[in-house]
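S.K.: what's the 3D shape of this:
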Amino acid sequence: MSFKESGNAIVDKSFYFACDIVIYAEELKQKRFFEIANQLLKSGTSVGANVRESQRGVSTKDFKNKLGIALKEADETSFWLDVIEETKIYEVPQKLREDCEVLIRLLVSIIKNS
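M.R.: Next up is the predicted model:
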């Protein structure tokens, strides 16, 4: 079964972001940056996993809690991208950086307005 777009911006964007993170982490692993690739892979894919889980929340509190976890994971992902950029070990694609920031803004907005 392939992913089918839901029409829900945060669900779709977080899924495609996770896919981009997987591809970028593989590039990092090819350059032998295994530890940072694994850290980035865990946090970057966790955003989408928690967003998807939030859609099955049993209450507003549960929904907001899952999105709060997704927000923390997105912030951690931004941290790892900062580390990669600052150390100049590998180029961070601008689209990846921008997509991460968009997810953070969306998550903050959804949490505040729920």
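S.K.: contacts, neighbours, all on C-alpha from now
M.R.: Fine.
S.K.: I'd like to know which elements the lengthiest helix in the chain is packed against.
M.R.: Determined from DSSP state H, the single longest helix within the chain is helix 60-87. The contact analysis (3 or more CA pairs under 8 Å, 6 or more residues apart in numbering; DSSP states H and E) places helix 60-87 against helix 34-54, helix 94-112.
S.K.: Could you rerun that using 6 Å?
M.R.: helix 34-54 (3 or more CA pairs under 6 Å, 6 or more residues apart in numbering; DSSP states H and E).
S.K.: and the helix it packs on, which residues are buried?
M.R.: Buried residues in helix 34-54, counted by 16 or more other CA atoms under 10 Å: 36-38, 40-54.
S.K.: try stretch 55-73
M.R.: Under the neighbour-count criterion of 16+ other CA under 10 Å, stretch 55-73 has Phe63, Lys64, Asn65, Lys66, Leu67, Gly68, Ile69, Ala70, Leu71, Lys72, Glu73 buried.
S.K.: Sequence B follows; please return its structure for comparison with A:
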Amino acid sequence: MKNELMNRTKQFALDCWSFCFRVPKSREYNAFVNQLIRSSSSVGANYRASQRAKSTADFINKLKIVEEEADESVYWLEIFNEILPENSKETDKLMNEGKELLAITVASIKTAKRNNKK
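M.R.: Sure, this is the predicted structure:
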């Protein structure tokens, strides 16, 4: 599961990058593109960091960053869905993956907190 999530979070960043590469170039689009690339790549980077956490508290903290960045990525994808409706098939797919990663992360945080209390 750990390697699967590492791969999925990395693929999410790559898929978002690939989408952003095809977004028209303009000052307005570029601002949103930069935000999506930053947040989507942070999902994988912070998930990877969580796997090297020094303690349960550190693990939970890093996963909370993953949670925030995944949620932010979904937000930017929602924006792109509205401003580039012709790309909705791709943004819907990316949003679904972002929401799945978010749900997995939230569940992992809950499990880690529960296990830490034992």
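S.K.: where does the TM-score land?
M.R.: Scored against TM-score structural alignment, normalised by the length of structure 1, the superposed chains reach a TM-score of 0.86; 107 aligned residues with a CA RMSD of 1.6 Å.
S.K.: May I see the buried residues of stretch 55-73 of structure 1 organised as a markdown table, with distance to Ile23 of structure 1 added?
M.R.: As requested, those are exported to a markdown table (distance: CA to CA, whole Å):
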| residue | distance to Ile23 of structure 1 |
| --- | --- |
| Phe63 | 29 |
| Lys64 | 29 |
| Asn65 | 28 |
| Lys66 | 25 |
| Leu67 | 24 |
| Gly68 | 25 |
| Ile69 | 23 |
| Ala70 | 20 |
| Leu71 | 21 |
| Lys72 | 21 |
| Glu73 | 18 |
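S.K.: Of those, which is the nearest to Ile21 of structure 1?
M.R.: Glu73 (12.7 Å; CA to CA).
S.K.: if I pick the alignment partner in structure 2 of the closest one, what's in contact with it?
M.R.: Using TM-score structural alignment as the criterion, Glu73 of structure 1 maps onto Glu69 of structure 2. Shown in contact with Glu69 of structure 2 (CA atoms under 6 Å, 6 or more residues apart in numbering): Ser39, Val43.
S.K.: circling back to that earlier point, any idea how far the longest helix of structure 1 is from the chain center?
M.R.: 7 Å (CA atoms, centre = their mean, to the nearest Å).
S.K.: Could you tell me the angle between it and helix 94-112?
M.R.: Angle, helix 60-87 of structure 1 to helix 94-112, by axes from the mean of the first three to the mean of the last three CA atoms, to 10 degrees: 150 degrees.
S.K.: with structure 2 superposed, average distance for helix 60-87 of structure 1?
M.R.: With mean CA distance after the TM-score superposition for structure 1, helix 60-87 of structure 1 departs from structure 2 by a mean of 0.7 Å once superposed.
S.K.: quick one: that helix to helix 34-54, angle?
M.R.: Computed by the same axes, to 10 degrees, the angle separating helix 60-87 of structure 1 from helix 34-54 equals 160 degrees.
S.K.: Distance of the residue nearest to Asp71 of structure 2 when sequence neighbours are not counted relative to Lys25 of structure 2?
M.R.: Nearest in space to Asp71 of structure 2, with sequence neighbours left out and distances taken as CA to CA, 6 or more residues apart in numbering, is Leu102 at 6.6 Å. Per CA to CA, to the nearest Å, Leu102 of structure 2 is found 29 Å from Lys25 of structure 2.
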